[in-house]
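> following is a predicted model, sequence given first.
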Amino acid sequence: MSEQAESHLLIVDDDARIRALLQKFLIRQGFYVSAARDAAHARRLLDGLDFDLIVLDVMMPGEDGVSFTRALRAESSTPIMLLTARGDTDDRIAGLEAGADDYLPKPFEPKELLLRINAILRRVPQSPETSDGPKVLHLGDVRYDVERAELWHGAEQVRLTATEVQLMRIFASCPGEAVSRSKLVEDLGRDRDQAQERAVDVQITRLRRKIEADPKQPRYLQTVRGSGYMLAPD
């Protein structure tokens, strides 16, 4: 049984056979699972239900998975796992830039999907955390509440994805210290390979847009040449 049992998942795929197989497998792992055949069907389910994670195929008729991810991110921080064609790197990068938390190339083993789902769900903050470090980090006009895992710009809260929450948690635990890309991949629960390090680079770029006044010349989430990335609060 999954360690994240009782979470409610939404499977969105236009292939009825894949939908049925994934639904049956994930229910056996202890999840509640709903399924949708396309983005429009998924929207109707999302209007009435809350989900803990969305597993979303990129290639669908009508609105594709990347466009749907971008639309969801405008109003929701629900974690999103994209299913992509194995050789289509552009779709993976576009999906991450749109706000997806991770991707899995097809074809895949169901057990690998389960591992990825559990890794994403572990990133979602379950309750406020306490630490001996600063409670709030100031990043220019932005502040990060460490205990609540919340990013604020003035009086407006900035929505973070589950992956961005985990990245901020990692950086906030060691402000002023560089964290290597390989360590970030490991702490995010991903396989250690160059593709995942590139995926982390995309997530960092997205996070900078939410923190930096000028994301192209980052002041607070810095690149440390040869060492990785570093959060440098005021």
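Sure thing, it's come through. Keep in mind it's a predicted model, so treat the numbers as computed, not measured.

> C-alpha from now on. contacts and neighbour counts both.
OK.

> so which elements touch the longest helix along the chain?
Taking DSSP state H as the criterion, the chain has its longest helix at helix 194-211. Contact partners of helix 194-211 among helices and strands, from 3 or more C-alpha pairs under 8 Å, 6 or more residues apart in numbering; DSSP states H and E: helix 89-98, helix 162-172, helix 181-187.

> which of these sits closest to residue 214?
helix 89-98 (17.3 Å; C-alpha to C-alpha).

> just want the angle from that closest one to helix 194-211.
Counting by axes from the mean of the first three to the mean of the last three C-alpha atoms, to 10 degrees, helix 89-98 lies at 30 degrees to helix 194-211.

> centre of the chain versus helix 89-98, how much separation?
12 Å (C-alpha atoms, centre = their mean, to the nearest Å).

> now that helix: buried residues?
By 16 or more other C-alpha atoms under 10 Å, the buried positions in helix 89-98 come out as 91, 92, 93, 94, 95, 96, 97, 98.

> doesn't residue 103 make contact with the second one?
When you say that, I think you mean residue 92. Yes. With contact defined as C-alpha atoms under 8 Å, residue 92 and residue 103 form a contacting pair (6.6 Å).

> common neighbours of those two, please.
Residues touching both residue 92 and residue 103 by C-alpha atoms under 8 Å, 6 or more residues apart in numbering: 82, 84.

> circling back to that earlier point, what's next to the helix or strand that the longest helix of the chain is followed by, contact-wise?
Counting by DSSP states H and E, the next helix or strand C-terminal to helix 194-211 is strand 221-224. Residues outside strand 221-224 that contact it (C-alpha under 8 Å, 6+ apart) are 178, 208, 211, 212, 229, 230, 231, 232.

> out of these, flag the one nearest to residue 30.
residue 208 (36.3 Å).

> and which of the buried residues of helix 89-98 is nearest to residue 130?
residue 96 (29.9 Å).

> my read is that the closest one contacts residue 205, right?
No. Contact criterion C-alpha under 8 Å: residue 96 and residue 205 do not qualify, at 10.0 Å.

> returning to what we had before: make a PyMOL selection of the buried ones in the contacts of strand 221-224.
A single PyMOL command selects the buried members of the contacts of strand 221-224 (16+ other C-alpha under 10 Å):
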select buried, resi 178+208+211+212+229+230+231+232
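
> second one coming, line it up with the first:
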Amino acid sequence: MAALPRESVAPDAPHILVVDDDARLRELLRRYLAGEGFRVTIAADAAEARERLAGIAFDLIVLDVMMPGETGLALTESLRRTHDIPIVLLTARGAPEDRIAGFEHGADDYLAKPFEPRELLLRIRTILRRAAAAPAATEGPVVLGEAVFDPERGTLTRGAETIRLTGGEAALLAALARRAGEILTREDIAAALGQADAGERAIDVQVTRLRRKIEPDPREPVFLQTVRGRGYVLKPR
């Protein structure tokens, strides 16, 4: 995992913020990701991460869950109020309920420790590729009541208001919009999001978060409906 010389990293390369209270792991990830061509900034805790975020526009955050003070989950939830930057959570807890908690708080992906740096690299590249690629066009904007989703730009608006979508939420809505009116299984959705190992419950959590953005009453969805025993279907109207 030898790092490339610092000057070999392109000035326009994606910039990643690594936040972890483990100094050894921080440095390992900094060297490894820099060696793979990324610009990398590190922070030891949530407070230091906030300082970095105040002055730099990052392309992705790699964030430890279990940190002293403000946890990674709390920081993720807080950032989701103002940022749509992709977040990959790292944690020593790999149980399904821990992964679900990560998605509930707004994470884009979740990786249990210990992990191979190569696996983290693949997940980072998948998320950045998804964020950079415009979703395949449908026949035009998708109307969801008073809201309109532009699948080419990945934007959701309601009148003059732009509704903030995370990268994962935009990708999920785009995947559903591309096959509007068709039932997508949870496996279909996981594959479209590059989350083949996410698990059914994790997909349900992401659907629930999206419903909060597009439904008048998320408890009684009219646009993003559940088809019992099969999956989900998007019904523009």
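Received, thanks. The shown structure was predicted, so the numbers you read here are calculated from the model rather than taken from an experiment.

> re earlier: can you redo the helices and strands packed on helix 194-211 of structure 1 as CSV, where the extra columns are distance to residue 117 of structure 1?
Listed next are those as CSV, based on distance: least, C-alpha to C-alpha, whole Å:
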stretch, distance to residue 117 of structure 1
helix 89-98, 16
helix 162-172, 12
helix 181-187, 15
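
> quick one: the residue positioned nearest the centre of structure 2 from residue 95 of structure 2, how far?
In structure 2, the residue lying closest to the centroid (C-alpha atoms, centre = their mean) is residue 108, at 2.2 Å. Here the distance between residue 108 of structure 2 and residue 95 of structure 2 works out to 17 Å (C-alpha to C-alpha, to the nearest Å).

> ok, residue 166 of structure 2 - contacts?
Counted by C-alpha under 8 Å, 6+ apart, residue 166 of structure 2 has contacts 80, 83, 84, 85, 86, 106.

> show me what it lines up with in structure 1.
Mapped onto structure 1 by TM-score structural alignment, residue 166 of structure 2 lines up with residue 161.

> what of residue 123 of structure 2?
In structure 1, residue 123 of structure 2 lands on residue 116 (TM-score structural alignment).

> burial check on its match, number of neighbours?
19 (other C-alpha atoms under 10 Å).

> with residue 141 of structure 1 instead?
If we define neighbours as other C-alpha under 10 Å, then residue 141 of structure 1 has 11 of them.

> spatially nearest residue to the residue mapped onto it from structure 2, not counting backbone neighbours?
Using TM-score structural alignment, the partner of residue 141 of structure 1 in structure 2 is residue 146. Excluding its sequence neighbours, the residue lying closest to residue 146 of structure 2 (C-alpha to C-alpha, 6 or more residues apart in numbering) is residue 158, at 5.7 Å.

> now which residue in structure 1 aligns to residue 33 of structure 2?
Match for residue 33 of structure 2 (TM-score structural alignment): residue 26.

> and that match, which helix or strand is it part of?
helix 16-28.

> so what does that helix touch, helix or strand wise?
Helix 16-28 of structure 1 packs on strand 8-12, strand 32-36, helix 110-123, going by 3+ C-alpha pairs under 8 Å, 6+ apart.

> equivalent range in structure 2 for the first one?
Residues 15-19 of structure 2 are where strand 8-12 of structure 1 aligns, with TM-score structural alignment as the criterion.

> go through that stretch and flag the buried ones.
15, 16, 17, 18, 19.

> can I get the residues you listed in TSV with distance to residue 67 of structure 2?
Output for the buried residues of stretch 15-19 of structure 2, formatted as TSV (distance: C-alpha to C-alpha, whole Å):
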residue	distance to residue 67 of structure 2
15	22
16	19
17	15
18	13
19	9
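
> who's in contact with the counterpart of residue 42 of structure 1 in structure 2?
Per TM-score structural alignment, the equivalent position to residue 42 of structure 1 in structure 2 is residue 49. Residue 49 of structure 2 sits next to 17, 19, 42, 43 when contact means C-alpha under 8 Å, 6+ apart.

> change it to 6 Å
Shown in contact with residue 49 of structure 2 (C-alpha atoms under 6 Å, 6 or more residues apart in numbering): residue 43.

> quick check: it vs residue 212 of structure 2, distance?
For residue 49 of structure 2 relative to residue 212 of structure 2 (C-alpha to C-alpha), the value is 28 Å.

> now residue 106 of structure 2
Counting by C-alpha to C-alpha - residue 106 of structure 2 and residue 212 of structure 2 are separated by 12 Å.

> also residue 62 of structure 2?
For residue 62 of structure 2, the distance to residue 212 of structure 2 - C-alpha to C-alpha - is 25 Å.
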